[in-house]
Structures are given as structure tokens and as C-alpha cells.
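Novice: The sequence isn't on hand, but the structure is:
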């Protein structure tokens, strides 16, 4: 069963990511249940692998390099973030990341219709 966790307050980016990575390691080892976290970060920019420093004209917030593709992404108050920590083989046979992302997209669309 997937555990849903809603975290309150504004969270620092790095400690949150570190906690998420530790949780994923436990899930992979079978030592923890799958989780989905809903939270908000304190103002921060994440810099993807295509980020060019000169593109960020002014940064009043911390910038953290991350391993995802793309350029800069802002996270901050009022922007609800969902972190999915799932073992896809428990939900798809065979595990299918593309199908998961498509299903997630449809779920968001359906949720926002209401």
C-alpha cells in the first residue's frame, strides 16, 4: 500500500531531496513502504543539465544543480510539489515508466476538471 504524506510548512530543498533519496534506497531494499509526498519548498531554483548560468538574470534564491534534463525551474511557496517514490514493478507488469507518466498526466487532468 502506498503511503500518502502531506508535509506542512516551507521545506528547504536539499534536506528534502536527501530524505527522499534515502527513502527510495529503503524502498528498493524492501525495507520501507512506497510513499508519495506533497509539499512546498522555500524559494529555490533547480538547474537541469541544460542550464546556462547566463540565462538566470537575477537570482534572489539558492540555485541547486540537479541531474534532470532541462534548464532552470523555480520552486517556492504556493507551488505544490508531489514526489512519487514507487516501485513500478508493483504497479506495472512489466515496469513501464512511460505508461506511469502518461497515467499520472491523465490523473492530474482529471483531478483539475473538478
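Specialist: Nice, I can see it. What you are looking at is a predicted structure, and each value in this text was computed from that prediction instead of being measured.

Novice: alpha carbons only for contacts and neighbour counts from here, please
Specialist: Will do.

Novice: Spell out the residue ranges of the helices in the protein.
Specialist: Residue ranges of the helices in the chain, as given by DSSP state H, are 13-28, 97-113.

Novice: Check the chain for its longest strand and report it.
Specialist: strand 3-11 (DSSP state E).

Novice: and of the helices of the chain, who's closest to residue 7?
Specialist: helix 13-28 (10.5 Å; Cα to Cα).

Novice: and that closest one, what other elements does it pack with?
Specialist: For helix 13-28, the contact count by 3 or more Cα pairs under 8 Å, 6 or more residues apart in numbering; DSSP states H and E identifies strand 81-85 as packing neighbours.

Novice: Check which residues of the strand it packs on are buried.
Specialist: Of the residues in strand 81-85, those buried by neighbour count under the rule 16 or more other Cα atoms under 10 Å are residue 85.

Novice: which other residues reach that strand?
Specialist: Contact with strand 81-85 is made by 20, 23-24, 27, 34-41, as judged by Cα atoms under 8 Å, 6 or more residues apart in numbering.

Novice: how does it look with 6 Å?
Specialist: Where contact means Cα atoms under 6 Å, 6 or more residues apart in numbering, the residues beyond strand 81-85 that reach it are 34-40.

Novice: how about JSON lines for the residues you listed, with distance to residue 101 and neighbour count added?
Specialist: JSON lines is the format used below for the contacts of strand 81-85 (distance: Cα to Cα, whole Å; neighbours: other Cα atoms under 10 Å):
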{"residue": "34", "distance to residue 101": "17", "neighbour count": "21"}
{"residue": "35", "distance to residue 101": "16", "neighbour count": "20"}
{"residue": "36", "distance to residue 101": "14", "neighbour count": "16"}
{"residue": "37", "distance to residue 101": "17", "neighbour count": "16"}
{"residue": "38", "distance to residue 101": "17", "neighbour count": "15"}
{"residue": "39", "distance to residue 101": "20", "neighbour count": "21"}
{"residue": "40", "distance to residue 101": "21", "neighbour count": "22"}
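
Novice: Next up, a structure to set beside the first:
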């Protein structure tokens, strides 16, 4: 029962539905087109304080601070993703949605078996 609750977690399946949605993929494509060339190449203007100062052992608190907490750039990316997810969410207030079923219906494989092949029995009687 506990495993079922874990596997059918609505937030997990909602995130998967969002990340695999055509809307989000086209939004990412549009953003990548208009993103500046320097940002596309991974050239950022902020560096670690240890790289700027050149002395790695002089400020251990700065190293701990930078390792433990997210940078400003990652916070803006996270907030942008949350905002995109809020804009994408097709659910009306008060509506209950099974995001697992929604994901399977949108992204699951399509299998249609219109005709069944006849079974032949060993007794000699066939259908």
C-alpha cells in the first residue's frame, strides 16, 4: 500500500506530464532561439569566489556557503520553471486529476487490436 502511494504520487506524475508536454518543449525551443550567444555557450559572468581571489584556503566559510546554497542563477531557473508550470497547468480550481492516468493517456503507447486472430484447437475444431 505504501509503495502504491509512493508510485502514484501526483506531484511526480504532474512534473513528468509537464516536462514531456509539447507546450513546454516548444517554449524551451523558443527560449533557446532568443537566448544570447554567450549564454548558449555556457559563458557566465559569475565565478566562484575561490577562483576570483585565487586563494582557496583563506576563506573556508565562503567555500561552505557556495557549496551548500544554490546560486542566484539556479534560483531564477527554478522560479522560471515553477512559473511555467503554473501557466501550463490545465486544471480548473477544485477539479481532481489523477496525474498518473493523465500521463499514461497523453504519453503512453497507442495499441489498437481491432481484429483477433482465430484460435485453432488441437481437437481439430477450428474457429
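Specialist: Nice, I can see it. Predicted model, so just to flag it, every value in this text is computed and none were measured.

Novice: Quick check: TM-score for this pair?
Specialist: A TM-score of 0.24 describes the superposed chains when it is computed by TM-score structural alignment, normalised by the length of structure 1; 47 aligned residues with a Cα RMSD of 4.6 Å.

Novice: Which helix or strand contains residue 38 of structure 2?
Specialist: helix 37-40 (DSSP states H and E).

Novice: Quick one: name whatever helix or strand follows that helix.
Specialist: Scanning forward in sequence from helix 37-40 of structure 2, with DSSP H and E defining helices and strands, the next element found is helix 49-53.

Novice: follow-up on the earlier one: narrow the contacts of strand 81-85 of structure 1 to those in strands?
Specialist: With strands taken from DSSP E, the overlap with those comprises 35-40.

Novice: Show the contacting residues for the residue nearest to residue 74 of structure 1 when sequence neighbours are not counted.
Specialist: Among residues not flanking residue 74 of structure 1 along the chain, residue 45 sits closest, at 4.5 Å (Cα to Cα, 6 or more residues apart in numbering). By Cα under 6 Å, 6+ apart, the contact set of residue 45 of structure 1 is 63, 73-74.

Novice: Most neighbours among the residues you listed, please name it.
Specialist: residue 63 (17 neighbours; other Cα atoms under 10 Å).

Novice: dump the residue contacts of it.
Specialist: Taking Cα under 6 Å, 6+ apart as the criterion, residue 63 of structure 1 is in contact with 44-46.

Novice: tell me which of the residues you listed is nearest to residue 16 of structure 1?
Specialist: For residue 16 of structure 1, the nearest member of the contacts of residue 63 of structure 1 is residue 44. The distance, counting by Cα to Cα, is 12.4 Å.

Novice: quick one: that closest one from residue 103 of structure 1, how far?
Specialist: With distances taken as Cα to Cα, to the nearest Å, residue 44 of structure 1 is found 28 Å from residue 103 of structure 1.

Novice: Pick out whichever of the two has more residues nearby.
Specialist: Using other Cα under 10 Å as the criterion, residue 44 of structure 1 and residue 103 rank with residue 44 on top: 21 against 12.

Novice: other SSEs contacting the helix or strand where residue 100 of structure 2 lies?
Specialist: Secondary structure assignment for residue 100 of structure 2, by DSSP H and E: helix 99-107. Where contact means 3 or more Cα pairs under 6 Å, 6 or more residues apart in numbering; DSSP states H and E, helix 99-107 of structure 2 is packed against helix 10-19.

Novice: by contact count, what packs against the helix it packs on?
Specialist: Judged by 3+ Cα pairs under 6 Å, 6+ apart, the packing partners of helix 10-19 of structure 2 are helix 99-107.

Novice: Show residues contacting the helix it packs on.
Specialist: The set of residues that contact helix 99-107 of structure 2 without belonging to it, under Cα under 6 Å, 6+ apart, is 10, 13-14, 17.

Novice: Since that was my last question, I'll sign off now.
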